[in-house]
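# Sequence and predicted structure, then a few things I'm wondering about:
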Amino acid sequence: MAKLYFRYGAMNSGKSTALLQAAFNYEERGQHVLLAKPEIDTKGADQISSRLGVERQVDFLIAPDADLRALVVEHAARYDGRVACLLIDEAQFLTPAQVDDLLRIVVDDGIPALAYGIRTDFQTRAFPGSARLLELAHSLEELKTICRCGRKALFNARLVGGRFVFDGDQVAIDELSHEKVTYESMCAECYLRESGGRLS
C-alpha cells in the first residue's frame, strides 16, 4: 500500500540530500519518479540542491493555487502513468489543501509520496503545510542536525545582516530580500538565549 511520508528536520539536517538519494535509488532500479517543489522557494530556481553540491532539476514547480493532483497526473503521463514515487522538497510551503491532495494521490492513485521540509518557522510556529503533514502523514521521520553547542537542533533562527531577528514575515528567502537573510539551526536553549526567552 502506498503511503505519505513526512521527513522533517531543522535547516541543514540533510533533507534535500536525502530526497536526491531516494530519487537515485528508485531510478537505479529502473523506476520513474517525479520531483517537485513549491515555486515560492526561489532559491535554486527550478533546482533541488544539496549543500553537498548535488543538484537536480524538478519535474514541476507548485504554485500556491495549483491543483497538485492534476499536476501529478499531467507529468505522470510522460511515463504512461507509471510513477513509483512523488518526491517533494520544501514541503512546508505547500498549502493545507495541497497536502490533502497528496493524501489523495497516495490513497486513490497508489503513488507513494515523500515530503521533505521543516516543521516551524523562525518564530517557532508551524508552517501550514507542515502542520497538515503532521496531521495526515502515514509516517513521520525526523532528520537530525546539531546546534552550535552540540545539542540536537530543533529551531531555525533568522539572521538579517548577521543579526538575529524575531519579527517579520513567516517566509523570507535570501534572494527575495534586500538584506542578506540567513538561518541558523539551534537547540531550544541557544534559541531562548538569543531571543531573550521569546518563543514567538
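Nice, thanks for sending it over. Residues are numbered from 1 along each chain as shown.
# Please make it C-alpha for all contacts and neighbour counts, starting now.
Noted.
# what's the helix or strand for Ser185?
When secondary structure is defined by DSSP states H and E, Ser185 falls within strand 181-186.
# A further structure is provided below for comparison with the first:
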Amino acid sequence: MTNNQIDYTPLFETLERKGKKLIDILNQGIISSRTNAKFRKNEAVSLDVLVRICNYLDCDIEDIVRINRKTSKKTGFIPYKANEGRPRDKEGFTIDTHGRFYLNRALQERLGCVGKPIKLHIGYDPETKKIGLAKYGEIQLDASPLSFGANRSYASARGFLNRFGIRVDKLIKYTFTGVDNGWMVFERVDDEE
C-alpha cells in the first residue's frame, strides 16, 4: 500500500471532536514521537498502534484511518483540502539552528501579541529541561527580556542556549504544559537525539 492511500484525517477529526490533540496521545505514552511523525505524513503504522488509539479514544478504526482507493485516472493525485489533517496548534514555540525562538500563532494569541511587539523573560530548569516564558513586568526579575517585534514572531536567544548548553542541530519544538509561579512552562516534544 502506498503512503498516498493512507489517510489519517479521520484521526484528527476524531481528536478535535473529543477535545484532544495528537500530543495528548504522545504524552500518554500511547504512541512514540516517531509514530507521531508518521501520522502527520500519512505513513503506515502497525495495527497494534491503531488498536491502542481506538481504545484510548473509545472509537472504531474507521474513526482514525481510511484507505483512499480512488484517485484521479489522469494523474493519480489525491485531492487535498486546505487544513486537512492539520490539528489546531497547541501553544508553543520552536527554536531553529540559528538560535531563534519562533512563537506559534496559538501562543501569540494567548499572549495577546499577534501583530504587536512583546518582551518575554526566558528561564530554564536544567533538572527537567523545561523552558519558562513570562511576560515582562508580570514577574520581578533582574534580567533582560527577549524582544519580539511586531512584524516578526521570533527573537534571537543564542546567549541563552549557550549558557545552558542547549544544542540545536535541528528544529526543536516546545509545547505549553502549564503555569508555575507566573512562568508559562514548555516541554520539548521532539526526539532528543
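Received the coordinates, thanks. The structure displayed is predicted, hence computed values, not measured ones.
# what's the TM-score for these two chains?
These two chains, once laid on top of each other, score a TM-score of 0.29 by TM-score structural alignment, normalised by the length of structure 2; 97 aligned residues with a C-alpha RMSD of 5.4 Å.
# quick one on the thing from earlier: which neighbouring elements make contact with the strand holding Ser185 of structure 1?
Helices and strands touching strand 181-186 of structure 1, as assessed by 3 or more C-alpha pairs under 8 Å, 6 or more residues apart in numbering; DSSP states H and E, comprise strand 155-160.
# buried set for the helix or strand following the strand holding Ser185 of structure 1?
Scanning forward in sequence from strand 181-186 of structure 1, with DSSP H and E defining helices and strands, the next element found is helix 188-195. Of the residues in helix 188-195 of structure 1, Ala188, Cys190, Tyr191 count as buried by neighbour count, 16 or more other C-alpha atoms under 10 Å.
# Wait, the last one touches Phe164, no?
Read that as Tyr191 of structure 1. No. With contacts counted by C-alpha atoms under 8 Å, Tyr191 of structure 1 stays clear of Phe164, the gap being 9.9 Å.
# Are there residues contacting both of the two? Which ones?
Ala157 (C-alpha atoms under 8 Å, 6 or more residues apart in numbering).
# Let me know how buried Thr9 of structure 2 is, in neighbour terms.
Using other C-alpha atoms under 10 Å, Thr9 of structure 2 is surrounded by 21 other residues.
# re earlier: now distance to Leu34 of structure 1 too, for the buried residues of helix 188-195 of structure 1, in a markdown table please.
Rendered in a markdown table, the data for the buried residues of helix 188-195 of structure 1 read as follows (distance: C-alpha to C-alpha, whole Å):
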| residue | distance to Leu34 of structure 1 |
| --- | --- |
| Ala188 | 36 |
| Cys190 | 38 |
| Tyr191 | 36 |
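# Determine the longest helix present in structure 2.
Ordering each helix of structure 2 by length in residues (DSSP state H) puts helix 47-57 first.
# Show me what the next helix or strand after it is packed against.
Scanning forward in sequence from helix 47-57 of structure 2 by DSSP H and E, the next helix or strand is strand 66-67. When contacts are defined as 3+ C-alpha pairs under 8 Å, 6+ apart, strand 66-67 of structure 2 sits against strand 6-7.
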